[in-house]
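> sequence first, predicted coordinates after that:
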Amino acid sequence: MNLFELVGMAMRTILSKPMRTLLTMLGVIIGVASVVTLVSIGQGTTAQIEKQYEKLGTNLLIVNLLGNGRATQLDYDQLMELEILPEIDSMAPTVTKGNSNVKYERTKEAFNLVGTNDRFFWIMKTELDSGRILSPGDNEFRNPVAVLGSEVATTLFGNIDPVGQDVNIDGVVFTVIGKLKPKGSSMGGVNIDSSVLVPLESARRTFRLGSIRTTYIEAPDVKDLAAAQNTVSQFLTYQFKSSNGFRIQNQDELMNARKEASSSLTNQLISVALISLLVGGIGIMNIMLVTVSERTREIGIRKSIGAQRRHILMQFLTEATVISGLGGLLGLLLGIGVSLAWPHFNPKQPTELSLSFGLYAFLFSVLVGVIFGLYPANKASRLKPIDALRFD
């Protein structure tokens, strides 16, 4: 009996009880569909991360201070003096205050407050939608002015241009001087779209935010990045008398960290999906055992007219493999459909299909059918013809 005959016989048996077959395949369908969908979401997230970091360039450093107290404080003027060095192009020290209550008329919402200087907008490659960005004078004279991220402006003002309007930030009135276009990325813990940006000194004095904790540094070119990182490290080590009070990250390190976190989460979810495939395999084995019990007389008749043990073994093993293979194929199609539809329901989460992972998931589902079909097939092949024919 050749392979085509075995597959044809298996298909006739499967189609004779379509509902039972579909329920048997359900675990395999869900498992394969989950793997395909999760991998596409994970790869879409990775591609999104790479795209976001490309927008910011590869010549960026982020300095975070780790300690507290005067021994780990930085002076704004001291930091800005580093801009005279050839390996450093721009510096943007920042202070942040999360969940600040920002109010306009009767609309009030919590957003991030970021105190910084004019260089921050250049380093972050932001684009103005209207108005202007912060100026050196705003920081020097501690002007109560603010630039709104796109999400903040939309929440408070809708389609109205906010420039010239006054907003209340934790009880203090600031005049809006600019609105930014959507950036669509987060960098170093700052989501610009959902932030209100004010002069650094205004934020520190008005809201008592204390010392500078994070500084963004841009080198003139990617080839200057190592020199800039070394210079900043030496400066901070000299200031703090230790190299333990700060952490310097470059663009590649930040991107790789986010990729690893995304990949780790995706792998964990894929492991759960593969477990559902194994559960589906157990379901196939159970149904095949029931099938062997139901078709005991058929097995006895076939053996009595000359069918050998290997023929019976291959018949039931092929049937289990076809069930799992069809389930894998349906799961693959379902996973592709969900992956393509996902961005329409969640525009912020792109997907990127991986046909290779889809193929691996399908082949794994076929392997599951082979493994879990072996025991029922072996049991059927070991039945003695005389005992099988007596079975009622």
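Thanks, I have the structure now.
> going by C-alpha atoms from here, please, whenever you check contacts or count neighbours.
OK.
> show the contacting residues for the nearest residue to M285 once chain neighbours are set aside.
Distances taken as C-alpha to C-alpha, 6 or more residues apart in numbering place F372 nearest to M285, at 5.2 Å, with adjacent residues excluded. By C-alpha atoms under 8 Å, 6 or more residues apart in numbering, the contact list for F372 reads 281-282, 284-285, 320.
> mind checking the SS state of F372?
Using DSSP: H, G, I helix; E, B strand; the rest coil, the three-state assignment for F372 comes out as helix.
> want to throw the contacts of F372 into CSV with distance to Y76 and neighbour count?
Compiled in CSV, those are given as follows (distance: C-alpha to C-alpha, whole Å; neighbours: other C-alpha atoms under 10 Å):
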residue, distance to Y76, neighbour count
G281, 64, 28
I282, 65, 19
I284, 68, 29
M285, 70, 24
A320, 71, 28
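> pick out the most distant pair among those residues.
Greatest spacing in the contacts of F372, by C-alpha to C-alpha: I282 and A320 (11.1 Å).
> the residue lying closest to P136 once chain neighbours are set aside and I284, how far apart?
Counting by C-alpha to C-alpha, 6+ apart, D118 is the residue found nearest to P136 once chain neighbours are left out, at 6.4 Å. For D118, the distance to I284 equals 65 Å [C-alpha to C-alpha, to the nearest Å].
> go on, E81?
Counting by C-alpha to C-alpha, the gap from E81 to I284 is 71 Å.
> and L23, by the same measure?
From L23 over to I284 the distance is 10 Å, taken as C-alpha to C-alpha.
> and N139, which of the three is it?
Taken by three-state DSSP, the conformation at N139 corresponds to helix.
> does it touch L200 like I think?
Yes - the pair N139 / L200 is scored as a contact, 6.1 Å apart, by C-alpha atoms under 8 Å.
> included below, for side-by-side comparison, is a second structure:
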Amino acid sequence: MMTTETNSRPLISLRGLTKSYQTGELVTQVLHGVDLDIEAGEFVAIMGSSGSGKSTLMNILGCLDKPTTGDYWFRGHSVAKLNHDQLAALRRDAFGFVFQNYNLLAAADAVGNVELPAVYSGTPAHERHQRACELLQQLGLGDRLDHRPGQLSGGQQQRVSVARALMNGGDIILADEPTGALDSQSGKDVMEILAQLSAAGHTVILITHDPEVAEHADRLIEIKDGHVVSDTRKAVQTSKAAPKKTPPRGKASLLNDLGEAFTTAGRSLRSNIFRTMLTLLGIVIGVASVISMLAIGQGAQQEVVDRIGAMGSNLLTVFPGAPNQRGRWNVATLVPEDVDAIQEIPNVLTAVPELTGNQTLRRAGFDQEAQINATYSSFPLARQWQVSEGSFFTEEDEALFTTVAVIGKTVAQQMFPQTDPLGEFLLINNVLFRVIGVMEERGASPWGQDQDDVVFVPFSTGSLRLFGQRFVRNVTVAIDNTDFMHETHQQVHQLLLERHGVEDFTIRNMASIIEAQTETENTMTLLLGVIAVISLVVGGIGVMNIMLVSVTERTREIGVRMATGARRLHIMQQFLIEALTVSLLGGLLGVIIGVGATAIIASLGTSVHYALLPVVLAFSCAFLTGLIFGYLPARKASRLDPVQALSSE
């Protein structure tokens, strides 16, 4: 850090300084071999007409720009050896800028504008706020502390600019046409302030084209066409006070920087509230979509798996007909003897035939079609489907061809709406059956069929009196120990192959069906999630576009921040945190809306599955969206040239 100053060395020393600008193949030289020394405490006016190079010289003196060739020595140290961050530190600690157009931040009040240089020097918030108020009061703005630039006159804005220049001590005040945009009285007031600062020991370098303004200085340097043509000092100079000590500064830390960046981000976003809301919309929709779509997808998956599982995850189902054979439902290959043989296989809990078909039910004026299932008495054990009222038929009923029936809930409600069905009679295909039981309500199957619209009868009775055949539609095999499901599957397959001599049957493993269905639902859920993430990415692109527009609109603000000591990291943090703030706020609103929308959908009867992972995933995606899509605009902002940024409109 450049803090050492000796009497033998000038404060600022320029030797052979040149500055050229290249536009395509055209090279324009603005400064031509400038040699200049400025002592500490001097009040210097650099005067010249427009295009003479005086503003370029000021930018180099203030370390906003670098010379093309030549040497710049500050307190005996070469400025050419300093990198971007070191130049920013030098501007922050040694220089204070007073611009013609004030260059105040429109979204900040007077105190906030004055505090700006101290933000980058790590001064604690309460200390810089107190000092900013004191400076404004000293400059006659004690009643304008909370006023924004748009609420201040030109003279008042320039005083705020002067206070900002003094915030970190302002050893050297660089004033570029400070009266150019002011009326005569305000101009005089500003020049009196600069004269007072000079008398207080500050080094004041004034850039002007007005001889009357230049007369306030103790030393006049005239520049023309990039050359110093004269350098005169007044014969009598007022006595100067000793330079004031630089105000104490805090130690800059990442935590403080981030805190200030979030505060500034909030202020900036509030100043463009409508645009901020539009930017939030894309993130909100994306996050809400991820949460609700995944919840619906996982809910549908869970519902299907539960329904299949309710049918029995320990089941093997044997169908007639060879695998992949068309019309195999009408093939007559399975008989009750196959079922009896399967029951003898180890690890088979029970095996039941199922002979099904639709038949007409009649009772006292009621006429309805329902599915009839002729099966064994062990059906409830095989399908894990119990009787809620009465009882299921027995082996004795099967042996005696008894005409008894057990009905499902739907049949009970439709055929016996106001009567207890137990003991009542039904005509099934003109055969009279007595109802002895009602099954528990099962609901719809995974394929949408009403499982309760069914009547169970003994296999012997059904095959003889209702269907007129012994061949079964399918055989349901319940496995005792599912750990050996695969081995039992192979044993059933081998048994039937030996009995039939040909593979005229198909075996389905319910566990495999559940696994296949789960994989299908996972694929659908993933598809829904991808669609939602695409929506989130689109929202991220919107964030990037808005931030790029923001960088363009706030280019001058970036220049002001750089002039007051902001490093590239500060500028990058600023815009990156603005993007993150938008994304995180959008993520939070998206989570709230997504969970709320999911709850509404669930209340309408759709199955949903609440899980923390989709919420965390969606919010994390919002964070990454802000980080990824905010990086490019933030990097662009941090790479801006301070001089070009300050001169932008």
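Cool, got the structure. Remember, predicted model here, so these are calculated numbers, not experimental data.
> for stretch 73-82 of structure 2, grab the matching residue range in structure 1.
Aligning stretch 73-82 of structure 2 against structure 1 (TM-score structural alignment) gives no matching residues.
> over to stretch 36-45 of structure 2?
Under the criterion TM-score structural alignment, stretch 36-45 of structure 2 matches nothing in structure 1.
> aligned to N113 of structure 2, what sits in structure 1?
In structure 1, no residue is paired with N113 of structure 2 according to TM-score structural alignment.
> now name the helix or strand holding N113 of structure 2.
helix 110-120 (DSSP states H and E).
> helix or strand right after that helix?
Immediately after helix 110-120 of structure 2, counting by DSSP H and E, sits helix 125-138.
> what residues in structure 1 pair up with that next one?
With TM-score structural alignment applied, helix 125-138 of structure 2 matches no range in structure 1.
> ok, then the element right after that helix?
Reading on from helix 125-138 of structure 2 to the C-terminus, the next helix or strand found by DSSP H and E is helix 154-166.
> let me know the angle separating that following helix from helix 125-138.
Relative orientation of helix 154-166 of structure 2 and helix 125-138, computed by axes from the mean of the first three to the mean of the last three C-alpha atoms, to 10 degrees: 140 degrees.
> could you tell me where helix 154-166 of structure 2 falls in structure 1?
Against structure 1, there is no aligned range for helix 154-166 of structure 2 (TM-score structural alignment).
> the residue nearest to M285 of structure 1 corresponds to which position in structure 2?
Using TM-score structural alignment, F372 of structure 1 pairs with F629 in structure 2.
> same question for L6 of structure 1.
Checking TM-score structural alignment: L6 of structure 1 goes with A261.
> could you identify the longest helix within structure 1?
If each helix of structure 1 is counted by residues according to DSSP state H, the longest one is helix 251-294.
> quick one: that helix to chain centroid distance?
Here helix 251-294 of structure 1 shows a centroid-to-chain-centroid distance of 17 Å under the convention C-alpha atoms, centre = their mean, to the nearest Å.
> okay, now L604 of structure 2: neighbour count?
When counting by other C-alpha atoms under 10 Å, one arrives at 9 neighbours for L604 of structure 2.
> contacting residues around it?
When the contact criterion is C-alpha under 8 Å, 6+ apart, L604 of structure 2 has no partners at all.
> where do the helices sit along the stretch 201-350 of structure 2?
In the stretch 201-350 of structure 2, the helices defined using DSSP state H, counting those that start in this stretch lie at 211-214, 254-271, 273-312, 336-342.
> hmm, who's touching the last one?
Okay, so that is helix 336-342 of structure 2. 348, 351-353, 470-472, 475, 477, 492, 495-496, 499.
> max pairwise distance over those residues: which two?
Checking those against each other with C-alpha to C-alpha, the farthest-apart pair comes out as V348 and R470, at 22.7 Å.
> so the two - more neighbours on which side?
A count of neighbours by other C-alpha under 10 Å puts V348 above the other of V348 of structure 2 and R470, at 22 against 16.
> structure 1: which residue goes with that one?
Under the alignment defined by TM-score structural alignment, V348 of structure 2 corresponds to I88 in structure 1.
> from K384 of structure 1, how far off is its match?
Distance of I88 of structure 1 to K384 of structure 1, given as C-alpha to C-alpha: 85 Å.
> ignoring the adjacent residues along the chain, who's closest to D71 of structure 2?
In space, and not counting its chain neighbours, D71 of structure 2 is closest to R15: 5.2 Å by C-alpha to C-alpha, 6+ apart.
> sorry, wrong one. I was asking about D37 of structure 2.
Excluding the flanking residues, the one nearest D37 of structure 2 by C-alpha to C-alpha, 6+ apart is S13, at 4.5 Å.
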